[in-house]
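Enquirer: sequence unavailable; structure follows:
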């Protein structure tokens, strides 16, 4: 099997590894996916859900580029919600509960049907280098497999250590052993490594819960879907989630275990995710709050297993048991498994370029939690980009880099390699300065042409985007060119408590009013006729409405992006000696030397580099 050299080897079969393997193979690279367990490909190690605030935008972007995550989520969803609908469209974020077992099965099936992709079950415990280039991997069986590029997507498995109370044991995930050898090999050749922590809550038997004491959380009445492809369909039926609350009594019981908590007794020294804290961390940091939300999430259509979201913990099992029983609806709870914390190795992402290739070793790429991120979506996005760029490098083609105004994926990668991270990085809409441009509804318009150009997105997808853009433009033009008389529109305006008109006015101006939505406009005969004759569907109507109502904000952000992108054209030469620039501050000189930014724009985003430092650089470079 291993007599021939692979183009790309992907180490690890989680969300990052699965997207990386699919992307590399679909771009024509002969690819091998090596994982310790082929039964656990794309396993949902934590909650059984995809998407959420900013994360939903990332899944849409992965799908628009030609990745698999959106399709798999649609095929296995049990509930769909569009979050933040009460806010502006830049904040709308899709989220789906998934059937955890079917999610992994569907991923496996899709990967097995992907041309150019082979599989092998073994642990990689060494990397093979020739000077500053990677040439293959070595497994625990002693097999050396040659390749032109290697993508490491090890998740939480690198020297993973699981904590439950005062018990500690090696593992990369409950029931699975840790991965050893890779960290040591990378440190030996000069990489900087660190430790991070994450955790997971208990899983319980849904038959032991009293849902009548909880608040039901149903899905959307008219559920949408993640993928822009026509192969997946919205849900026809959904499963509800439920919500309960902790109490002061629960908090007091949890505190009885703090002296045995690895978080508080010093056994865990690494930093956990700030925005997804454990329950003990929450009651310690927010001591004045007398209750916290607990979300009860079913793990699938046919399983009784339930995920207790909001109760992530590494407290002793007896404390978990006593405290959870005091939560409304959990009085008779039966545990499937207890919550735990896990520590693992990561590599500060400032050691990477924008392609996710390491600066130290050519052909070696990192993606996912190895880069200090947390979350399936962040991992999958990095895997996709690493798979794309590994293939492009082998094919001697230009790298594929998304800018901050192109995609949330661009923000994610730029933040990681420019700013680094000292705690598990999670994406939020607030991290994106161009979020009006980077909406979930237009990810296909933004990215499918780019995915098609590099050979990942299909012709069918590209054609669908062209039709969507053409019909949206047509609808906008119709509104700009069509006038409406007072007697036609005033009854509608009166219904919506907005000012009446006394002379004919263009529909575009009327449609821009915040009090009106396009459902109101469709009462006009002229609009009805236009929609019917041009086969305008709900997606086009929504796209047009957003364009009309937010055109001013969109144009403003585009102008801001264009101004900043001019700095992207000011290239900093490779291995530039910043010490030669005498007027730079000491901190800026140190940070710039370490990170070695490629452009002035990237340099301006490095923490510790001031606007005056950027001015000095521009003057030095004759700009």
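Expert: Everything's here; your move. What you see is a predicted model; the values in this text were computed from it and never measured. Numbering: from 1, shown residues only.
Enquirer: only C-alpha atoms from now on, for both contacts and neighbour counts.
Expert: Will do.
Enquirer: now for the longest helix seen in the chain, which elements pack on it?
Expert: If you go by DSSP state H, the chain has its longest helix at helix 538-568. Packed against helix 538-568 by the contact rule (3 or more CA pairs under 8 Å, 6 or more residues apart in numbering; DSSP states H and E) you find helix 459-481, helix 507-511, helix 600-604.
Enquirer: okay, those in a markdown table with mean neighbour count and distance to residue 94 next?
Expert: Supplementary listing: the helices and strands packed on helix 538-568 in a markdown table, determined by neighbours: other CA atoms under 10 Å; distance: least, CA to CA, whole Å:
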| stretch | mean neighbour count | distance to residue 94 |
| --- | --- | --- |
| helix 459-481 | 17 | 20 |
| helix 507-511 | 19 | 25 |
| helix 600-604 | 22 | 30 |
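Enquirer: distance to residue 451 for those helices - can I get that in CSV?
Expert: Output for the helices and strands packed on helix 538-568, formatted as CSV (distance: least, CA to CA, whole Å):
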stretch, distance to residue 451
helix 459-481, 9
helix 507-511, 33
helix 600-604, 24
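Enquirer: try this one side by side with the last:
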């Protein structure tokens, strides 16, 4: 019934969709198996993409030739560039999406991707022969063979949903859990554990009084996520979000349900996300806080459904309703669906290599929440990398690996496989030591050429990147050469309270002043405007960032070069750590369990001291 495939992808969430697209666009024959064809790329939680550090990840996915940025641009109902008041390393794009358009667009793009086949069924077992993964067995009993298998199970592996004292199996509300895979993998020697996540109630927007809330509009300039020309909404078409707050009365009502809370009654064993806690967890942990912020987010253009961001809960339904009705603007609220918690299996990611292939079973790859992460963006980038590497493995080619200095994606994967995680992992800018280099504005300059050489990024994408890069260099050369005339330029400087020029000065020097903006400089100087007429806003912004932050960028590049010495020292796969004297017992155990690929990775394993790495380096030198 089925041919042999190069790559089988199990699960069609954000990780599975990116994995299928990447492998297929590289030339693999791909089968995407999902339990429900109607929920491909479902936004199970909030209807948004991007945010702090997550926006950088989406732009990296786009620069590499993934689909998430394009889908987000096509489906957005609001766009905001967060942290504009800070330096460009902190700027993070975020978009509210139309949930239904997002999923529909993803499915359309996958259906238009040659080499992707679809099948609706549950994967209950991985076919393992001679110690290697070579296909899957489905719930209907089909054996389907492939060269590589990518598991992107999300929250479905033995998923249990909790609402107050009620609990039932499910991977999402109204969708059944997936069974069989955990038990099989544990039998093969894998270590598994449980994690928990939650979601807030969905409510009827017609029952809210928005006059009691603060309006949060989108940006006047919609930058978007994709480096390609993707049709986007106009600024005036954006839907507003709204902000309200809990209060002491809300907190007191929520506390009345604590005795029936699955979290406090011990029915939930899995650890929840630290940085996206439930409302009951927030009022318990931060008892001194009089109120907590709630973001009222529309689910789309053509629906009244609202997502209450900040009110994730698994308390009984009547407690949820009573508490919500004490929130300003929610006095007459109607609930479409109560909030709930979901508990699911994951596999600690120290069991993976940098390519996201499992160490125990070659040709088997994990991506997304199965690796202990939380968030669409974290899942999508893992799916992209697993899809690329599953394709390469099926062709017996070397894996595609991104370093920490190259991408947030590299930081995420290195963190996961080197340190592991015992709580849902979320990306932050603070996790990246080279964040001045890893900005959202330059992901194409960093990554597109590597992806093009691999065969994933298209020629069109490569050409656009080269035009941007060449344009930026031309602008910088012009700024070095062109002198500004005090007579015509001083009015602009005076308007921003900057000292006027007393004589002609190079444009580069003027740009280095605080509060000076390159676009406004061009507007204030006819000579600059004429000379730089070829440069669009993106090129001008990139040139300005490179000029203003040159010192910091160069310092980070030097740091990357110094640290690169450790990254280039590869530890043989069969290295015998027991022969290395004087290494601490904790380091020895971690080295043997994780088996780091390089000394750089070894240095980042939690519990390993610099002295352990030095001893290892000396021993390898022998």
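Expert: Perfect, thanks for sending it. In this text, all values refer to a predicted model and were calculated from it rather than measured experimentally.
Enquirer: mind reading off the mean deviation between the longest helix of structure 1 and structure 2?
Expert: Superposing on structure 2 and averaging over aligned pairs (mean CA distance after the TM-score superposition for structure 1), helix 538-568 of structure 1 comes out at 0.7 Å.
Enquirer: before we move on, back to that, which stretch among the helices and strands packed on helix 538-568 of structure 1 comes nearest residue 52 of structure 1?
Expert: helix 459-481 (24.2 Å; CA to CA).
Enquirer: and the closest one with helix 538-568, angle?
Expert: Following axes from the mean of the first three to the mean of the last three CA atoms, to 10 degrees, one obtains 100 degrees for the angle between helix 459-481 of structure 1 and helix 538-568.
Enquirer: so how far is helix 459-481 of structure 1 off the chain centroid?
Expert: 28 Å (CA atoms, centre = their mean, to the nearest Å).
Enquirer: one more: stretch 534-544 of structure 2?
Expert: Taking the mean of its C-alpha atoms, stretch 534-544 of structure 2 sits 26 Å from the chain's own mean (CA atoms, centre = their mean).
Enquirer: got the contact list for it?
Expert: 441, 442, 468, 471, 472, 473, 475, 476, 511, 517, 518, 519 (CA atoms under 8 Å, 6 or more residues apart in numbering).
Enquirer: for residue 609 of structure 2, state which of these is nearest.
Expert: For the contacts of stretch 534-544 of structure 2, the residue nearest residue 609 of structure 2 by CA to CA is residue 442; the value is 33.9 Å.
Enquirer: ok, that closest one - contacts?
Expert: Applying CA under 8 Å, 6+ apart, the residues near residue 442 of structure 2 are residue 542.
Enquirer: hmm, back to that, looking at the helices and strands packed on helix 538-568 of structure 1, which is nearest to residue 400 of structure 1?
Expert: helix 600-604 (16.2 Å).
Enquirer: elements contacting that closest one?
Expert: For helix 600-604 of structure 1, the packing partners by 3+ CA pairs under 8 Å, 6+ apart are helix 408-419, helix 538-568, helix 611-620.
Enquirer: most packed of those helices?
Expert: helix 408-419 (a mean of 24; mean count of other CA atoms under 10 Å).
Enquirer: and that one, how far from structure 2 on average?
Expert: Counting by mean CA distance after the TM-score superposition for structure 1, helix 408-419 of structure 1 comes out at 0.5 Å.
Enquirer: list the buried ones in the next helix or strand after that helix?
Expert: Next along the chain after helix 408-419 of structure 1, taking DSSP states H and E as the criterion, comes helix 443-454. Of all the residues in helix 443-454 of structure 1, those buried under the rule 16 or more other CA atoms under 10 Å are 443, 444, 445, 446, 447, 448, 449, 450, 451, 452, 454.
Enquirer: again with stretch 182-192 of structure 1
Expert: Buried-residue list, stretch 182-192 of structure 1, by 16+ other CA under 10 Å: 182, 183, 186, 191.
Enquirer: returning to that earlier point: how about the helices and strands packed on helix 538-568 of structure 1, which one is nearest residue 248 of structure 1?
Expert: helix 600-604 (46.9 Å).
Enquirer: what's the mean deviation for that closest one versus structure 2?
Expert: Relative to structure 2, helix 600-604 of structure 1 is 0.6 Å off (mean CA distance after the TM-score superposition for structure 1).
Enquirer: just want the most central residue of structure 2.
Expert: Closest residue to the average C-alpha location of structure 2: residue 377 at 2.4 Å, with CA atoms, centre = their mean.
Enquirer: quick check: that one touching residue 48?
Expert: No. In this structure residue 377 of structure 2 lies outside contact range of residue 48 using CA atoms under 8 Å: 10.0 Å.
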